[in-house]
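Student: Just the structure for this:
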Amino acid sequence: MKRVIFVCIENSNRSQMAQAFARIHGAGKIEAYSAGSRPSGRINPKAIDAMKLLGYDLTSHSSKGLDEFIGQEFDAAVTMGCGDECPRVITNKRIEWQIPDPRDMTPDQFLEVRTLIEVKVKELIDSI
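Tutor: Presented below is the predicted three-dimensional model:
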């Protein structure tokens, strides 16, 4: 199985949904993790609601920092719009997705970002 970590700033929206989609669509192929460069310590209720619409319970996740993964190796690290704020992790492949932070978006805009993340995760699964 390939190990993939999704990283954003707060680990409350984008990276959490990406981890969920990797678990949904990459079951048996990908071991998915998520972290934040400056974790908020909570999952955004909008992200919980957006994933609940698809039958996924995001309340089983927790917001965490990259410190929990020090020294661990990953086959891919996907940063999600945090640029230079995302510290380096040990990885064979680094991928940057420019995905806007949906934290303050309307519910419809939030769902558009969720859909974008799902599409990109599916593409990632097919490529590794």
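
Student: drop to CA atoms for contacts and neighbour counts, all remaining ones
Tutor: Fine.

Student: can you give me the end-to-end distance of stretch 78-94?
Tutor: End-to-end span of stretch 78-94 (C-alpha to C-alpha, to the nearest Å): 6 Å.

Student: I have a second one here; can you model it like the first so I can compare?
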Amino acid sequence: MHPCRVLFICTGNSARSILSEATLNHLGKGRFEAYSAGSKPTGQVNPHALEALATAGIPTHGLSSKSWDRFVGEDAPPLDIVVTVCDSAASEPCPVLFGDFVRTHWGLPDPAAATGSPVAIHAAFRQAHRLITQRLMALLDLPVETMRAEPLKRALDGIGALTAADDESAA
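Tutor: Prediction:
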């Protein structure tokens, strides 16, 4: 059985999808292989995202902002799950990728859009990474290797419904 291959997509591929890719690769060693991409990549990883990962002890080597174009066509790695992480509540357009995989949406505010003091920006990235980690821990609890597409889709959609409030009430 190959690792479950997960692609995280957002618009810029500089923060949320990068945080998701690196964290799942770190936590899901062997079981999961994570990637990230953007519909309009910025071309660079947000330094605050790299700082959040480093603070959590998660390797950042090799992370890059890239187009989703590399995940279509004959040379693309086969995917099992595609997760959009844009914030549809903020009317941010979510990219759509077509293929034979399970799709889900785990919307969350873009910490790269945070403004204010360095402390406020750091807090936005910390909060985003905490929610991403919470959702990824729920993913790791799923028996993805034996799940059919429909039950997996329902479970993934349920994970996407987890909010920061859920995280804080569990703390």
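
Student: Please identify the helix or strand for the residue mapped onto Gln134 of structure 2 from structure 1.
Tutor: Aligned by TM-score structural alignment, Gln134 of structure 2 pairs with Val119 of structure 1. Element membership for Val119 of structure 1 (DSSP states H and E) is helix 107-127.

Student: What's the local residue count around the counterpart of Trp97 of structure 1 in structure 2?
Tutor: By TM-score structural alignment, Trp97 of structure 1 lines up with Trp106 in structure 2. Using other C-alpha atoms under 10 Å, Trp106 of structure 2 has 22 other residues around it.

Student: What of Thr91 of structure 1?
Tutor: 16.

Student: same check, this time on Pro107 of structure 1
Tutor: 15.

Student: what do you get for Lys120 of structure 1?
Tutor: 15.

Student: Show me where structure 2 has its helices.
Tutor: Using DSSP state H, the helices of structure 2 run over 16-27, 47-55, 118-140, 149-160, 164-170.

Student: of all those helices, which lies closest to Val96 of structure 2?
Tutor: Checking the helices of structure 2 against Val96 of structure 2 by C-alpha to C-alpha gives helix 16-27 as the closest, at 14.3 Å.

Student: Which part of structure 1 matches the closest one?
Tutor: Aligned by TM-score structural alignment, helix 16-27 of structure 2 corresponds to residues 14-25 of structure 1.
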